[in-house]
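**Student:** need coordinates for the below:
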Amino acid sequence: MKLEDLEISIEKTDRRKTVSIFIERDGSVKVLAPVTASDEKVEAAIKSKEYQIFSKIAKWKELNQGKVNRDFVNGQSFLYLGRNYRLKLIENQDVPLKISGGFFHLDKKYLAKADKVFKDFYREKALTKIQERLKLIEEKFTNKPKAIKVLELQNRWASWTPKNGLNFHWKCIMAPVSVLDYIIIHEMVHLKHPNHSTEFWNELDKKMPDFREHENWLKRNGVKMSL
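**Tutor:** Next up, the predicted model:
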C-alpha cells in the first residue's frame, strides 16, 4: 500500500500553527493544518511522515481485532461505566430500557428499534454523569464551559467550541468514571489552550498527572465502545 492509496482528509484551521496527522477511530487519516499552509507544504508534511502513518494504521488494525459486534439478544453484553451488563428481554416493562439487578432490561416491544433505545439511554445517562463529574472537576479551572451537549461525534470522544461549549460523544458513558474524568479534563484544558501545543500538554499533566493511563485505556478499549 502507498500513500496514494489512502483516503486522507485535510482540514485547515486558524487554530493550528503546525501540520498534524491523526488516525481516526474508523482507520481514516486526517490532517490538520494552519490556514496559511500551502497545499505543497501540507503534502510535503504528509510525505515526510509516511512511516509514522503506516505504523499507526498497523497499530489501529491490531487494536480493531478486539471489535465487538453486538446483537440485541438475551445474554449479549453491553458496556456502561466500564462494566459489562448482559441483556435480558422483558415483557411489559415500565420503561423501554433500564439497568436492574446487574442486567440491561429491554422491553421486547422496542426490539425493532433497540439501537435507538440504547443510544437514547446512553445520551441521557451521559449528560447526567458528565454534569455530575464536571461539578467536581471545574473547581480546578478558571475557564468554565458555557454549554454541555451529548451528541454523535463520529470519531471524536469530545470536542470544544469557540464559544466555550463542550460536546461529548454518547459513547463516553461506556468508559469507567476515571476515564470519563480524563475526557472531561482534556476538553476543559482546551478552553484555555485550543491546540495540542506544549502548553496544552503541560497544563493537562498538571491537572491530571496520570492522564496517559486513561488515554491508553481509550486506545486499547475504544473499539469495544460501540453498539
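**Student:** when you work out contacts or count neighbours from here on, use the C-alpha atoms and nothing else.
**Tutor:** OK.
**Student:** with adjacent residues omitted, what lies nearest to the residue sitting nearest the centre point of the chain?
**Tutor:** Nearest to the mean C-alpha position of the chain, counting by CA atoms, centre = their mean, stands W157 at 1.7 Å. Nearest non-adjacent residue to W157, counting by CA to CA, 6 or more residues apart in numbering: H169, 5.2 Å away.
**Student:** tell me where this protein has strands.
**Tutor:** Using DSSP state E, the strands of the chain run over residues 8-13, 20-23, 29-34, 77-80, 83-90, 97-100, 103-107, 147-151, 158-160, 165-169.
**Student:** nearest to F211, of these?
**Tutor:** When those are compared by CA to CA, strand 158-160 sits nearest F211, at 15.4 Å.
**Student:** second chain to compare with the first, below:
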Amino acid sequence: MQLSINYGTKTIYFDVIYRKRKTMAITVEAPDKVTAIVPVGMKEETIKKKVMTKADWIVKKLYEFKNVKHIPLKKEFVNGESFMYMGRNYSLQIELDDSLQVPEVKLFRGKFIISTPTKDEEALKNAMEKWYREKAKEKINERVEYYQYKIGKKPAKVTVKEQKKRWGSCSSKGNINLNWKLIMAPSPVIDYIVVHEMAHLVHLNHSKEFWNLVESILPDYKERRKWLRNNGVRMGL
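**Tutor:** Below is the predicted model:
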C-alpha cells in the first residue's frame, strides 16, 4: 500500500508495510524510496500523522540522495536512521544508559540498538564502526576459506580495513585487502568481491582469463557487480 502526505510544497509518497511490532519505523533509501513499517492494524490517519513528525528528516534524506551520487552519504545517529547490514535496512534505536563506560551496539529484533552513556555523535559512530568491522572480519574470513578451495590458491594474508575508493585489492605477494563496509552488502555481493580478489591470485590483471575464472565460480557475477555499483553509495557511516 502506498500513502502520501503534503509537507510544505512537497508531497512525500511512502510505502506501508504491516508487521507484528509495537512501534513504527521509517526508512529512506536511494534514490527516493520511503517506507513506513507499522504495527498490524494501525489506521492510515495515524500512520500519516507519525510520518509527518519525521517529514523534515525525510525531505533532507531525499535531497541528499538526489544530489550525492558517488560519495557515501553521512549517517545521522538519531532514532529512526537507517543502517544497512547484509543487504537489509535496520532502523536505529538509541537507549541512554549511564551505567556504561562506552556505547554498546547490538542487532536485536530487527533494530540496531545502541546502549550508551553519551549522545556524542562521534562516540556512537565509532561504536557502530567497531561492530561492523568485527562482523566483516568474521564473514570475510569465512568466505575466503570457502572459496580458496574453488580458486585453488590461498591468500598469503587477508586484511579487513578502511578503503576510501576500493572494495578490495590483491598484491603481487598474494595479500588481499577487503573493505569492512562490504558487510553492509547482501551475502552474494560480498562473495563477488571475495572471489574477484582471490581470482587475482591466479591472474593479477583483468584479462579475459581472469573474468572467465570469476564466471566459472559465479556465473551471475555481473548482476552482483551491478548491485554494488547501484547501491555502493548507501554503504557508509
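**Student:** tm score of chain vs chain?
**Tutor:** The pair, once superposed, lands on a TM-score of 0.68 when counted by TM-score structural alignment, normalised by the length of the first structure; 167 aligned residues with a CA RMSD of 2.2 Å.
**Student:** would you turn the strands of the first structure into TSV with mean neighbour count and distance to N216 of the first structure?
**Tutor:** Below are the strands of the first structure laid out as TSV (neighbours: other CA atoms under 10 Å; distance: least, CA to CA, whole Å):
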stretch	mean neighbour count	distance to N216 of the first structure
strand 8-13	14	24
strand 20-23	17	15
strand 29-34	19	20
strand 77-80	21	18
strand 83-90	17	17
strand 97-100	15	28
strand 103-107	22	27
strand 147-151	17	23
strand 158-160	20	16
strand 165-169	21	18
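**Student:** what's the closest of those strands to Y51 of the first structure?
**Tutor:** strand 20-23 (11.9 Å).
**Student:** what span of the second structure lines up against that closest one?
**Tutor:** Under TM-score structural alignment, strand 20-23 of the first structure corresponds to no residues of the second structure.
**Student:** so which other helices or strands are in contact with the lengthiest helix in the second structure?
**Tutor:** Counting residues, the longest helix found in the second structure (DSSP state H) is helix 121-151. Contact analysis of helix 121-151 of the second structure by 3 or more CA pairs under 8 Å, 6 or more residues apart in numbering; DSSP states H and E lists strand 104-108, strand 157-161, helix 187-199 as its packing neighbours.
**Student:** map the residue nearest to the centre of the first structure onto the second structure.
**Tutor:** Taking TM-score structural alignment, the alignment pairs W157 of the first structure with W167 from the second structure.
**Student:** among the helices and strands packed on helix 121-151 of the second structure, which is nearest G87 of the second structure?
**Tutor:** Nearest of these (CA to CA): helix 187-199, 7.4 Å.
**Student:** buried residues in the closest one, which are they?
**Tutor:** Of all the residues in helix 187-199 of the second structure, those buried under the rule 16 or more other CA atoms under 10 Å are 187-199.
**Student:** give the contact list for K161 of the second structure.
**Tutor:** Going by CA atoms under 8 Å, 6 or more residues apart in numbering, K161 of the second structure touches R133, N177, L178, N179, W180.
**Student:** what's the neighbour count on the aligned partner of D205 of the first structure in the second structure?
**Tutor:** By TM-score structural alignment, D205 of the first structure lines up with E215 in the second structure. Neighbour count for E215 of the second structure, taken as other CA atoms under 10 Å: 16.
**Student:** tell me the contacts of E215 of the second structure?
**Tutor:** Shown in contact with E215 of the second structure (CA under 8 Å, 6+ apart): Y221.
**Student:** now with 10 Å?
**Tutor:** Y192, V195, H196, E209, Y221, K222 (CA atoms under 10 Å, 6 or more residues apart in numbering).
**Student:** kindly report the same for H203 of the second structure.
**Tutor:** Shown in contact with H203 of the second structure (CA under 10 Å, 6+ apart): S172, E197, E209, F210, W211, L213.
**Student:** which of the residues you listed show up in the first structure as well?
**Tutor:** On the basis of both residues aligned by TM-score structural alignment, their matches' CA atoms under 10 Å, what survives of these in the first structure is E197, E209, F210, W211, L213.
**Student:** may I ask which of the residues you listed has the most neighbours?
**Tutor:** When neighbours are counted by other CA under 10 Å, E197 leads those with 25 neighbours.
**Student:** that one pairs with which position in the first structure?
**Tutor:** Following TM-score structural alignment, the counterpart assigned to E197 of the second structure within the first structure is E187.
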